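> What follows is a predicted protein model with its sequence.
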Amino acid sequence: MQYVLARMRLMPWSWHHTGMLGAHDLPPLNLQALPPEAAAWIARWQHAERQLALRDQALVDRDRELLQARDLLQRKDRDIAWRDAKIEKITFELARLKRWKFGASSEAMDADQRRLFEETIAEDEASLRAQLEQLRLQAAADDAGKAKPKEAPRQPRRQALPEHLRRVEHRHEPDSTDCQEPGCGRPMTRIGEDMSERLDIVPAEFFVHRHIYGKWACRCCQVLRQASSIPELIEGGMAASGLIAHTLISRCVDHLPYYRQEAINARSGVHTPRSTLAAWAGQAGAALEPLYEVHKAFILACRVLHADETPVKLLDPGAGKTRRAYVWAYARSWHDAVPGVIYEFCLGRGAQYPKTFLAGNAQQGRGRWSGTLLTDRYGGYDSVLDPRIHPDRISAACVAHARRKFDELARDGTSPIGDEAIRRYARIYAVEAELKDMNDDERQAQRQRLAKPLWDNLKQWLELERRLVADGGAAAGAIDYTLGHWSTLTRYLDDGAVAIDNNHLERQIKPWAMGRRAWLFAGSELAGQRTAMVMSLVQSARLNGHDPWAYLRDVLARLPTQLNSRIEELLPHRWQPSAVC
């Protein structure tokens, strides 16, 4: 010890006055040359310092793990709160459906309203119960660390499937019929089979899938082997994916109410009550909702969007009459290489609906949208595109809407301005037709070279004519509309990805106009949302060249086994038919 103290007295002055010294601060020592007591004391000192360093590192690691655990708990708390809120909402909707179903206020409906109302109630109830069951299974899995074992489905009481229908047999046998028990390996004996039947349809023909599951047993080991059952969208039901798809297509695309589908199916000797058809549609709608959300994110990934809205009637059970609701539609640009359209059923036409849609959803991984929005200049879009609030959003107007105002003048024959304006717009559209197959950069360059001079001449002519027409007339209104929205009408000249008009989206809204004439009104807000989901996927499949029924049938067949991480494979623009499709 005296030797060590002597060495410390010989150290530089700064080592004495800079605080506590560590082992790394001492000059190298030859421990073998020191007295045994001093060497042992230094070794203990160095060991203690190493232990302190290890303890400090352990504390740092523990703090990091605690932070990670706290973040994980916060995320789980948010997920649980969101799930509980959704369960509460679904439970409330179910209770409200029950009140509507048995309430005396429904007596105010006429026969047609009552029929659609009963169908909608059955459809909504099936959809809500399917969503509620899925949320409860997720909650049970989170609490227990594993999924709740599924109860054996009750055998439904239903009529036997007609014997005259064609049967298509699908035989399922184990991969190996040799006993897999250790030390055995003997061939197993087939002792029987289980059989299930599901009703399916191809256009104009019902047929039955007969699934036969062979039973194999090893008499030596007393072991039974059988192929696993094929997962179905509606477990324990008689409907195969093709029949469910046919029901949805008939309802949402062909606009056939369930009572008409029931009568059509009855002509083939198949009994499908409209309450059963509605329940199938409700469960299918619940299963399609995750795919719809992913499709929404795909639509919002495009920097140029078309937007429009159309009114539909919504049944108000409490009042016994209908009210006005709206379907908002959004489509990727007409010039985008991958088309797609999405619909959203809303209770009104206010600006809050496009604001919410374009704001994104952090819970679902959708960010806030930015880009160019092509609209018909309805005032509800003004706050959505306000440059003071959304500097990253650009407004573009539909040229076809401006042209139609002059077309009305030409048809009425009240002003020669209408004919001349139509001729000038025709030359602008002729230029645009020649640029259809170009890429965005080439299209923009040619628009600047060919179309911009035509627009400059049109503006000069309109300003001159405006001085000659009286205020308040139809001609003045048509001219003021074009000049008042000049910058947004000509926005497409500066961006080759922007279309000249909104006609592309207006064509995608036509199915809703046809539906209004067929089913007259939506039975409930949930039914409108469900129809919007199905029509979004089906109409996008059409835009991508797919048969709607083939697409929906394959998607419904694959959804029960499709991983959430690979659900994008079922989007209309990425869908590839499966081997059995």
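In hand now; what should we look at?
> use CA for all of it now, contacts and neighbours both
Will do.
> At which residues are the strands of the stretch 301-450 of the chain located?
Using DSSP state E, counting those that start in this stretch, the strands of the stretch 301-450 of the chain run over 304-316, 321-332, 341-346, 371-375, 393-397.
> Also the stretch 51-200 of the chain?
166-172, 189-202.
> For the helix or strand that the longest one is followed by, which outside residues touch it?
Read in the C-terminal direction, the helix or strand following strand 189-202 is strand 205-218, with elements assigned using DSSP states H and E. Strand 205-218 is touched from outside by 165-173, 177, 179, 186-201, 223-227, 229, 268, with contacts defined as C-alpha atoms under 8 Å, 6 or more residues apart in numbering.
> this is the comparison structure:
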Amino acid sequence: MTTPVSLTIPTPAEAARWAPEQIVALAQANAAAARQLDALQLEFQAMKHQIEWFRRQLFGAKSEKRIVDASPHQMNLGELPVPESSPPPPAKDIAAHTRRARTTDYAAGDASALFFDEARVPVETIAVANPEIDGLTADQFEVIGEKVSHRLAQRPGSYVILKYVRPVIKRLDTQAISCPAAPEGVIRGSRADVSFVAGLITDKFCYHQPLYRQHQRLGDNGIKVSRPWLTQLTHGALSLLEPIFTAQLDSIRASRIKAMDETPIKAGRAGPGKMKGGYFWPVYGERDEICFAYHEGRSGKHIAQTLGTDPPPEGAVLLTDGYAAYERYAEKCGLTHAQCWAHSRRKFFDAQALEPERAGQALEMIGKLYAVEKHIREARLVGEARRAHRLAQAKPVLQQFFAWVDAQFESQGLLPSSPLTTAMAYVRERRAALEVYLSDPEVPIDTNHLERALRVVPMGRRNWLFCWTEVGAKYVGIAQSLIATCRLHDIDPYTYLVDVLQRIGQYPAANVAQLTPRLWKQHFAANPLRSDLFEISK
């Protein structure tokens, strides 16, 4: 903290006898005191802002919703008078009931199934027909034995063992012995059914259950498998889905309007007990598709690596926050750069603690812009009707807002480091980008649709914390891209994954785009491929 200057104020009689040198010294001391006072005011404002921020983190709501003080003449709901002699609510008799006894019969099976406890895990038996006996009568062959293979499957909320019974037969006329092969899984040589693989991915990336917790749950349900096996299974499945991710990213790149952001993630070891810092770069296309591209840093070059450097479609727009790297990329590629009003509003919201009156005025005007957007949604205005409504209703408010910002800078009393000053400088420098949405009806006012879709990454970070390798981070991005897009198109991620994991191995590479969630809904959602478990459960 600055040490205050000691200043002696002379009496009028003493000042009259002062020499010119003393007067100059007094003026210099006054100037030094004024500078120290300004520094102390800046320091005080900064500390007050920090205290208010910490107070909000500890005791306040994290939402940025602006709460307007209610009228003092309006009673709150909790203040309504309650009669003192209110009768108690009437009693209600609940009919007694009995539970049905458990009837599940866990029959003992062969001793080869060592990776699960048959006394605790339901086993469904599937008889595999031998094609060698097609057209033969019962007296033309005899069953001389059977071979049994087991595959781990999953129903929503439970684990099931699929027991494939494959008869070994000997033809009496040729004495030839044959046995049908066990059905091939989506991952060659694995004992995991496609339903289990899809459930493993869905639980981890959709419901944020880390693999170690799923491993514990498997053990609690009598399944004896290793944790590395679950990791290998997840990586193997997601590597199959990578071409679909690439096709979806190409679709987003072709969009005229794209929104982009970045969010941090810990991925890869930087040393003993240390993790590297990386970034997901989520990009949202106009067809309601999102991809989470992983890169090792926040450098602007990763924007070009994600979006590409090909000439953009005519009238292309990139909607982002105020990070300067996006503006440089837009200028280089010939894109129109639009910026998010929600990020601008956030800065005024944070300035309320120190400048409640003026920050409140700014928030009120920004609120009017959002009221216009709410009316557009409710009236379902599109195209030229939306553009005309924005120009008629939102443009005057926006002009009033920036005129107010300019007036504040012309007035006195604003500290350079004040949060309100920072907020106003932020929007004034970005006025052109903040006005883009007025003239283009397809451009949203903010990136909130992207923020909602990328929320899965911060939620996941609170559960699995980090990715052990950068390859693992890439696979996290693939899984979240497909699952989040399924959510945007009202597709059940589990059903989708069960289907595409079976299709991807035999599907032509030229048509892999049809397996992206948006196009899969059009082509395959009506009759998706199922696991053998589905046929048993019907």
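Sure thing, it's come through. Note that the coordinates shown come from a computational prediction; the quantities given were computed from them, not determined experimentally.
> Who are the contact partners of the alignment partner in the first structure of residue 277 of the second structure?
For residue 277 of the second structure, the aligned residue in the first structure is residue 324 (criterion: TM-score structural alignment). Taking C-alpha under 8 Å, 6+ apart, we find residue 324 of the first structure in contact with 311-314, 347-348.
> excluding its backbone neighbours, what's nearest residue 159 of the first structure?
Computed as C-alpha to C-alpha, 6 or more residues apart in numbering, the closest residue to residue 159 of the first structure that is not its neighbour in sequence is residue 271, at 7.8 Å.
> Am I right that the one you found sits in a helix?
No. The assignment for residue 271 of the first structure, made by DSSP: H, G, I helix; E, B strand; the rest coil, is coil rather than a helix.
> just checking, what residue in the second structure corresponds to it?
Match for residue 271 of the first structure (TM-score structural alignment): residue 224.
> Isn't its match up against residue 116?
Yes. Counting by C-alpha atoms under 8 Å, residue 224 of the second structure does reach residue 116; the two are 5.5 Å apart.
> I'd say residue 198 of the first structure and residue 238 touch.
Yes. Taking contacts as C-alpha under 8 Å, residue 198 of the first structure lies within contact range of residue 238: 4.6 Å.
> thinking again about what came up before, closest to residue 157 of the first structure out of the strands of the stretch 51-200 of the first structure?
Comparison of the strands of the stretch 51-200 of the first structure against residue 157 of the first structure by C-alpha to C-alpha identifies strand 189-202 as nearest, at 13.9 Å.
> outside of the closest one, which residues touch it?
In contact with strand 189-202 of the first structure (C-alpha under 8 Å, 6+ apart) are residues 161, 206-219, 237-243, 246.
> Please check the contacts of residue 324 of the first structure and keep the buried ones.
With burial judged by 16 or more other C-alpha atoms under 10 Å, the buried subset of those is 311-314, 347.
> Nearest to residue 66 of the first structure, out of those residues: which one, please.
residue 347 (45.9 Å).
> What lines up with that closest one in the second structure?
Per TM-score structural alignment, residue 347 of the first structure is aligned with residue 296.
> Now do the contacts for that match.
Here residue 296 of the second structure is in contact with 277-279 (C-alpha under 8 Å, 6+ apart).
> and the counterpart of residue 237 of the second structure in the first structure, how far is that from residue 15 of the first structure?
By TM-score structural alignment, residue 237 of the second structure lines up with residue 284 in the first structure. Relative to residue 15 of the first structure, residue 284 of the first structure is positioned 78 Å away (C-alpha to C-alpha, to the nearest Å).
> can you check residue 580 of the first structure too?
82 Å.
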